[in-house]
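>>> A predicted structure for the sequence below; I have some questions about it.
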Amino acid sequence: MNIALIAHDKKKNDLVQFVEAYQTTFAEHQLYATGTTGLRIHEATGLQIHRFNSGPLGGDQEIGALIAQNKMDIVIFFRDPLTAQPHEPDVTALVRLCDVYSIPLATNMGTAEVLIHGLNRGDLTWRNVIHESQGESNESNESNESNE
């Protein structure tokens, strides 16, 4: 599965700790992240992560493009609801794309944990059907690159 990891500044530590807690699960999947978030997760875990630009510099939109191509399977986006974000329209667009393409989205640790447990149980294998119906295997869409 292709998993996007995004966090606003005040939520980055929470996301790093979350990925550390479920590192063995995340290690089995292709990880994508916005710039600083991806770097922090990589430094803490050693996991390979394809890093895009930071959110305000277009990283949210880069992940959104993968969602629009139905190439992202899960989005974990720890949002900070108490701090105004200069790129809020991009955040709103990303959330909307997840709804349009039925991509599971967690915006907080509680929902992220439910998604990870579901992933471990096999509850999200329906995403493989989507890839197969498009004539592609999930592996063919995955990149194990890291922009370090």
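Great, that's in hand.

>>> for the rest of this, base every contact and every neighbour count on C-alpha atoms.
Noted.

>>> count of residues packed around I130?
Using other Cα atoms under 10 Å, I130 has 16 neighbouring residues.

>>> A further structure is provided below for comparison with the first:
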Amino acid sequence: MRLGLAANRLHHLSEDAALFRWLRACEPGIRELQISLHVVGRTYDAIAAAGMLAGYPGLRRYPYGREGGLMKLVAEVVGVDHDERTLDGAIYLIDPVDPSSVFPEAAALKRQCVIHGKPYITTVASARDWIELERIRAGLLPDPAADRLHDLEGQTLALIAHDAMKPQMMAFAAENFDLLSRFARRVATGTTGQRLNELAWSRGWPQGRSWVHRYQSGPMGGDAQIADLVLERRCQRAIFFEDPHVARQHEADIQLLERAVTTVTDEAVCITAPAVAQRWASAAAERARRR
């Protein structure tokens, strides 16, 4: 597996910064899985200065962001001439108030990951979760240190889908209904929530009892309501099927939710594409069986 890696300045400034918290937790898994990390210049320099991943052959240095490093990751998510430079996804640890987090190359990295069904990982919790589930897919035993992330019975899950992505959300929920029902609570925006409740009732969920709690529709502020839950640590996971091809009038609300997730980087996991969500669900179910 090949992953792009970048972190905003805040996330590698100190020894307890987000980048290093993730590496301390996941370096053994990175080595076990032999993940190739294609790392933008300043992030690479910070890893080297901290003495982490020392001697690891899968670490590749890219130019600084101002010299096109992040732009190169975007091209490699899409795919370039050489297979060894085609990325399977990207980890971009975002500081939501860093201006570079909204540069065109940052937006393009997310968009191309979503379009190509590849993981776009922006928080420490998401990055830890992804490494653990790839370990499970590789047949390795669950890491007890990751149990907190997989205590679904103690978590709230947000299920959100733009209009063009609602059929994929319904299909995903139908295929993984038992797994999603393990969450202590599920929340959704307007129409998506209504359709999910109808699905649940058709699957035997008690009539008149909501499977998901419905907030307002996205354009009416539902994304902002769920962002508030995230900020209050009352929503730990979001599965957000975004349509990257359509301009949306409530784009600011969508960005608000995404910024809320990155603000609580150690607490919130976000998934933005159906293929990635299904990969997560399959591995999460397998991890539960092994535990």
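Alright, I've got the coordinates. Computed from a predicted structure; not experimentally measured.

>>> T107 of the first structure matches what in the second structure?
In the second structure, the residue paired with T107 of the first structure is T272, using TM-score structural alignment.

>>> wait, its match sits on F241?
Yes. In this structure T272 of the second structure lies within contact range of F241 using Cα atoms under 8 Å: 5.1 Å.

>>> who touches both of these two?
Counting by Cα atoms under 8 Å, 6 or more residues apart in numbering, T272 of the second structure and F241 have no shared contacts at all.

>>> count the neighbours of E113 of the first structure for me.
Neighbour number of E113 of the first structure under other Cα under 10 Å is 15.

>>> now G38 of the first structure
30.

>>> please apply the same query to G55 of the first structure.
Neighbourhood size, G55 of the first structure [other Cα under 10 Å]: 25.

>>> what residue in the second structure is paired with it?
Match for G55 of the first structure (TM-score structural alignment): G218.

>>> nearest residue to that match other than its sequence neighbours?
T189 (6.1 Å; Cα to Cα, 6 or more residues apart in numbering).

>>> and the aligned partner of that neighbour in the first structure, how close does it get to Q48 of the first structure?
Taking TM-score structural alignment, T189 of the second structure has T34 as its aligned residue in the first structure. According to Cα to Cα, to the nearest Å, T34 of the first structure and Q48 of the first structure sit 13 Å apart.

>>> so for the two, which sits in the more crowded spot?
Between T34 of the first structure and Q48, counted using other Cα under 10 Å, T34 has the larger neighbour count: 27 against 23.

>>> map A174 of the second structure onto the first structure.
So, by TM-score structural alignment, A174 of the second structure is matched to E20.

>>> pull the contacting residues for its match.
Contacts of E20 of the first structure by Cα under 8 Å, 6+ apart are A44, T45.

>>> let me know the helix or strand that it is in.
According to DSSP states H and E, E20 of the first structure maps onto helix 12-21.

>>> next SSE downstream of that helix?
Next along the chain from helix 12-21 of the first structure, counting by DSSP H and E, comes helix 23-26.

>>> other SSEs contacting whatever helix or strand comes next after that next one?
Following helix 23-26 of the first structure in sequence order, the next helix or strand is strand 30-33 (DSSP H and E). Helices and strands touching strand 30-33 of the first structure, by 3 or more Cα pairs under 8 Å, 6 or more residues apart in numbering; DSSP states H and E, are strand 2-7, strand 49-51, helix 59-68.

>>> so which of these gets nearest L82 of the first structure?
strand 2-7 (13.4 Å; Cα to Cα).

>>> superposed on the second structure, what's the mean shift for the closest one?
Once superposed with the second structure, the aligned residues differ from strand 2-7 of the first structure by a mean of 0.4 Å; criterion: mean Cα distance after the TM-score superposition for the first structure.

>>> which helices and strands sit right next to that strand?
Using 3+ Cα pairs under 8 Å, 6+ apart, strand 2-7 of the first structure sits against strand 30-33, helix 35-45, strand 74-78.

>>> now do that strand against strand 74-78, angle only.
10 degrees (axes from the mean of the first three to the mean of the last three Cα atoms, to 10 degrees).

>>> strand 2-7 of the first structure vs helix 59-68, what angle?
Going by the same axes, to 10 degrees, strand 2-7 of the first structure makes 160 degrees with helix 59-68.

>>> so strand 2-7 of the first structure corresponds to what in the second structure?
Under TM-score structural alignment, the match for strand 2-7 of the first structure in the second structure covers residues 156-161.

>>> picking that back up, would you turn the helices and strands packed on strand 30-33 of the first structure into TSV with mean neighbour count?
TSV is the format used below for those (neighbours: other Cα atoms under 10 Å):
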stretch	mean neighbour count
strand 2-7	23
strand 49-51	24
helix 59-68	20
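
>>> could I get the ones you listed as a markdown table with distance to L15 of the first structure?
Compiled in a markdown table, these are given as follows (distance: least, Cα to Cα, whole Å):
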| stretch | distance to L15 of the first structure |
| --- | --- |
| strand 2-7 | 7 |
| strand 49-51 | 14 |
| helix 59-68 | 16 |
